[in-house]
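[1] the sequence and its predicted three-dimensional model are supplied below.
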Amino acid sequence: MNFSCKDKEQIEAHGLSLAQVEQQLERFQKGFAPSDVVRAARAGDGIERLSSQMIETYCQAFEQDKDKYVLAKFVPASGAASRMFKDLYDYVDSDKSIEECPQVSELIDNIDKFAFAAVLDDKLKTQGGSLSTYLAERKYKQIVKTILQPDGLDYGQSPKALILFHDYGSQVRTALEEHLVEAANFCVNQDKHIHLHFTISPQHLDKVQSLLNEVLPRYEATFGVKYDIQLSVQKSSTDTIAVNLDNTPARDHKGRLIFRPSGHGALIENLQETSGDIVWVKNIDNVEKDALKTGDYKYKKALCGFLLTIKQKIDAILFDIESKDYSESLKQRIKDLCEKTLRVKLRCESEFENNEGYFDYVYSLLHRPVRVCSMVKNEGQPGGGPFWVGESNPRLQIVEKSQIDLSNEQYNKVFLSSTHFNPVDIVCSLTDHRGNKFELNAFVDENAGFISEKTQQSAKIKIQERPGLWNGAMAEWLTFFVETPIDYFNPVKTVNDLLKAAHRPL
């Protein structure tokens, strides 16, 4: 591709190299191969189902060993809440009556149950009215506009992190504050510090920092902790070039190349910078009220205990391999770990010239980040699912629907047989047996990206997303799936989700 000098300057200013952009263009030409799903992971076949006794055992393992590691929590929170209010925008931008908009009608009928009702009332009073008078006068569009627009609550352009989610009577909490509370109950280090990393859009950084400055002293006093908050943005160097439908570079009205954010897979670089050996990953909108948190905390600890139990076995084997203790007992431990725990088919020793070659192979197999992913029973929710991938030596992966060729009868059959999905509730080990942090980009499957069509200035363009954070970006990690109750999966995808039992006032 022949780029002009101005193009090259723009590419360089974006933090990208010419070679990277040319590689992206080549990807548009070739596309991404669909995922080779062999079968759906199920309870007993890739998904662990913990008994109550096992949960207690792993909770004890967590309490016993957690102080050996730096604990942290990573919360992707970059997106605006605009999708959450899509139905409200549709209502405001149309001539429809409220009776023709059932979602808006539900919101209005239950407006007093939302945690933001009081601040909404305050804002309406500055406009010369109040929530009660506007309801009585059926000024519903004015109420909705005040929720959405900058001269009101500005929720339409705010990040979900700043939306008031829960009302406790004496206080209301934003989604961000619920993560502060959650972390204080299982993610406290021995020095009483809590490491929390939020990814935020650049335009929202100041508002998020302002909220943190306001609320951190209160939560630190309540829990007797010190929060170490890390805010980061998705790097422009992870953006991808957009193309026209004929795969030529798309340009804006000024003739400049168009670059687009490459999806949540780009956050693997932000995760790399997280201060922690053991890191929980959870989306910003998946929080519940305090009444449900106790059980959720127990599972968080149990899954981490599960992770630490496996990590310690892996670490011991890696140390023994480094010491060149090539004993038969070590070989048996490796066989047991790989075949019974990791469910990895080992190559035969006879394939290698000597012991050293075999143990180098085992070392490369085990010297990887580890993740334990919560899986909940699928009741129709969108989200990636757990599958065995790869015909010759299947491995556990989280695969999105868009990665599967559903026109292929066999793949479609596998997809439809899936019983669980990924709620993005993961605990990870990011450091090896010597405490060195893994280079996470080394474990990304670059062939697991996405291509989709978007509209830019009324023209159709194609965009490319990097392998998803919990999909291809973690494809080469050691992966475990554990079934958890759906009670602890309470995402807020639309504003009316806040009316569900996990969110509404008692």
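    Received the coordinates, thanks.

[2] when you work out contacts or count neighbours from here on, use the C-alpha atoms and nothing else.
    Noted.

[3] next, the buried residues of stretch 110-122.
    Neighbour counts over stretch 110-122 (16 or more other CA atoms under 10 Å) mark I111, D112, K113, F114, A115, F116, A117, A118, L120, D121 as buried.

[4] what's the nearest residue to the fifth one if we skip its chain neighbours?
    Yep, that's A115 we're talking about. D167 (4.7 Å; CA to CA, 6 or more residues apart in numbering).

[5] please apply the same query to the last one.
    The shortest distance from D121 to any residue that is not its chain neighbour, by CA to CA, 6+ apart, is 4.9 Å, and that residue is L131.

[6] is the one you found in contact with V119, as I believe?
    No: in this structure L131 lies outside contact range of V119 using CA atoms under 8 Å: 10.0 Å.

[7] which residues are contacting stretch 321-334?
    Applying CA atoms under 8 Å, 6 or more residues apart in numbering, the contact partners of stretch 321-334 are I317, D320, N355, F359, V362, Y363.

[8] ok, structure two:
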Amino acid sequence: MIDFSQKDLQQLQKKGISKDKVINQIQTFKEGIPFVKLVRPAVVSDGIQRFSSEEQQEFVQYFEDNKEKLDLLKFVPASGAASRMFKAMFNFVEAYNPSKEPLSEYIERTGDSAVQQFVEQMLSFPFYELIMDRIEGKASNSDEEAHLFVKEMLMEDGLNYGFYPKGLLPFHKYGSESATPFQEHLKEATLYSAAKNKANLHFTVSEQHEEMFKDEENKVGPKVAESSAIKFAVSYSQQKPSTDTIAVDMEDKPFKNNDGSLLFRPGGHGALIENLNDRNADIIFIKNIDNVVVEKNLEEISNSKKMLAGVLKKVQNTAFTHAKSLEGDNVGQAQVDEIKLFLENELNVRFPETYATSSFEDQCAMLRDRINRPIRVCGMVKNEGEPGGGPFWIQGTDGNTSLQIIESAQVDMSNPDQAALLRNSTHFNPVDLVCGVRNHNGEKYNLLDFVDSKQGFITSKTKEGKELKALELPGLWNGAMAFWNTIFVEVPLVTFNPVKTVNDLLKPSHQP
């Protein structure tokens, strides 16, 4: 039993975290988190749907025909800081001294290909002219200029991009104007998540950046609204302190800071299931802040999103009809068989072997349980390299098989069979989700009821020179949605354009 001091209990109360929650998390550290058991990769015709151009157009049209009657929302996780984007550049500012060696020698000595690419293509960055104007006349040669350029870009007394959230950096250049991911998301919203001449967007941001996002909204919102004739309703939220997780020492006891307080750490993007749960709409589009494109690709992106929304709306209509039937008294065996087939074929539900020998009432109960769940339609792109998170059939702890998005960290890579299944994945997850979170009566599900708490991650960290273990909550599109009904649909590669390093801005999808 853990002995919490009065000071500990006050800290828990302030954060809104119950004692039981902390005890459960410590128990998770003690037991460890089991690896998921991959059964096979989801592929086209076995877990992933691929539609012809004509079928895609039909789904787009179906969504267009229905959208004016729907509440639509675009949900954008946007708390990512840009510091990771500039990791190589921060290192360059510290490590390189232009007065001591030529840049070419530094690159040859260190093998720093990221800096080489950055310097060779500096002209192509959307902030090139802005920075060059600021450092004009301050450098005596091109090597010094490159160093000054990076310094001006990152440092606090310069543009301070290293402190910025990703969503507010200049990503794209159109003539003399640059556009941030925030602005590009507004443009996207006008094309596929607007109805009745209004677009609702929700951004999850960190507390320190919220005012910056609001300033950007005031600056660019009216421009996009005027050019599109769409009004915007933009809201913001932060990761809740109550979703922070306890850290433990190497003996699984609560880790104490030097001041004697308990150490809590942010729970990762899985904590955002709480923020998503606070939103309410018929259809919610989810996409990361850094995954945007230049305007020439917007139509293709928009059609892909509308296609996914059409798939969701169509399958949801049938699910709602069946859910209503299962509430009545006059449902017969033929209808029950039809509903089971629908769940298997359209929503990828797999039933336990005991289903066949169960009573009629128990079969109906199983069907009710499986049909009354939120639905997610997830875009999947073909693998163009090493798989990250990908679509798999997995076997749950209850023995049931289900479709899930799995990260490599959830797989036992020391097991050659499991590692081989991971490598054989043909598609990966670009975080392109369209979600239905209401039931057939229009009531919103409590999304926290559909989280698999056993799909989190335990990681090793250090604090104040001491080793500790940290707990990440099940990822937003991984374990946090484990018990949703899931459909995977192949989407074009153009829908996946994340900016993980500053040099990603040099890719064609970010160059107008």
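    Yes, it's here. This is a predicted model, so every value here is computed, not measured.

[9] TM-score of the superposed pair?
    Overlay of the two chains. TM-score (TM-score structural alignment, normalised by the length of the first structure): 0.95; 498 aligned residues with a CA RMSD of 1.8 Å.

[10] what's the neighbour count on the residue nearest to D121 of the first structure?
    23 (other CA atoms under 10 Å).

[11] just the buried residues of stretch 110-122 of the first structure now: which is nearest V414 of the first structure?
    F114 (40.6 Å; CA to CA).

[12] and the closest one, what's its match in the second structure?
    Aligned counterpart of F114 of the first structure in the second structure: F125 (TM-score structural alignment).

[13] what about the longest helix in the first structure?
    Scanning the first structure for the helix with the most residues, using DSSP state H, yields helix 290-322.

[14] in the second structure, what range does that one match?
    Going by TM-score structural alignment, helix 290-322 of the first structure sits over residues 295-327 in the second structure.

[15] what about the helices in the stretch 1-150 of the second structure?
    Taking DSSP state H, counting those that start in this stretch as the test, the helices found in the stretch 1-150 of the second structure are 6-15, 19-31, 53-66, 87-95, 103-110, 113-120, 128-135, 142-154.

[16] surely L468 of the second structure touches K256?
    No: checked against CA under 8 Å, the pair L468 of the second structure and K256 is beyond contact range at 10.1 Å.

[17] more neighbours: which of the two?
    Neighbour totals were compared for L468 of the second structure and K256, and L468 leads with 20 against 16 (other CA under 10 Å).

[18] helix/strand/coil for the counterpart of the more buried one in the first structure?
    Matched by TM-score structural alignment, L468 of the second structure corresponds to I461 in the first structure. Under DSSP: H, G, I helix; E, B strand; the rest coil, I461 of the first structure falls in the strand class.

[19] if we can go back for a sec, distance from the longest helix of the first structure to the second structure after superposition?
    Its matched residues in the second structure lie on average 0.9 Å from helix 290-322 of the first structure after superposition (mean CA distance after the TM-score superposition for the first structure).

[20] and D412 of the second structure, how many residues sit next to it?
    Around D412 of the second structure there are 17 residues (other CA under 10 Å).

[21] once you drop chain neighbours, what's closest to it?
    Nearest residue to D412 of the second structure in three dimensions, chain neighbours excluded: F35, at 5.8 Å (CA to CA, 6+ apart).

[22] over to E339 of the first structure?
    Computed as CA to CA, 6+ apart, the closest residue to E339 of the first structure that is not its neighbour in sequence is K345, at 6.3 Å.

[23] for the next helix or strand after the longest helix of the first structure, buried residues please.
    Downstream of helix 290-322 of the first structure, the first helix or strand assigned by DSSP states H and E is helix 328-336. Residues of helix 328-336 of the first structure classed as buried by neighbour count (16+ other CA under 10 Å): K331, I334, K335.

[24] and the angle for the following helix or strand past helix 328-336 of the first structure with helix 290-322?
    Using DSSP H and E, the next helix or strand after helix 328-336 of the first structure towards the C-terminus is helix 355-366. Helix 355-366 of the first structure runs at 170 degrees relative to helix 290-322, counting by axes from the mean of the first three to the mean of the last three CA atoms, to 10 degrees.
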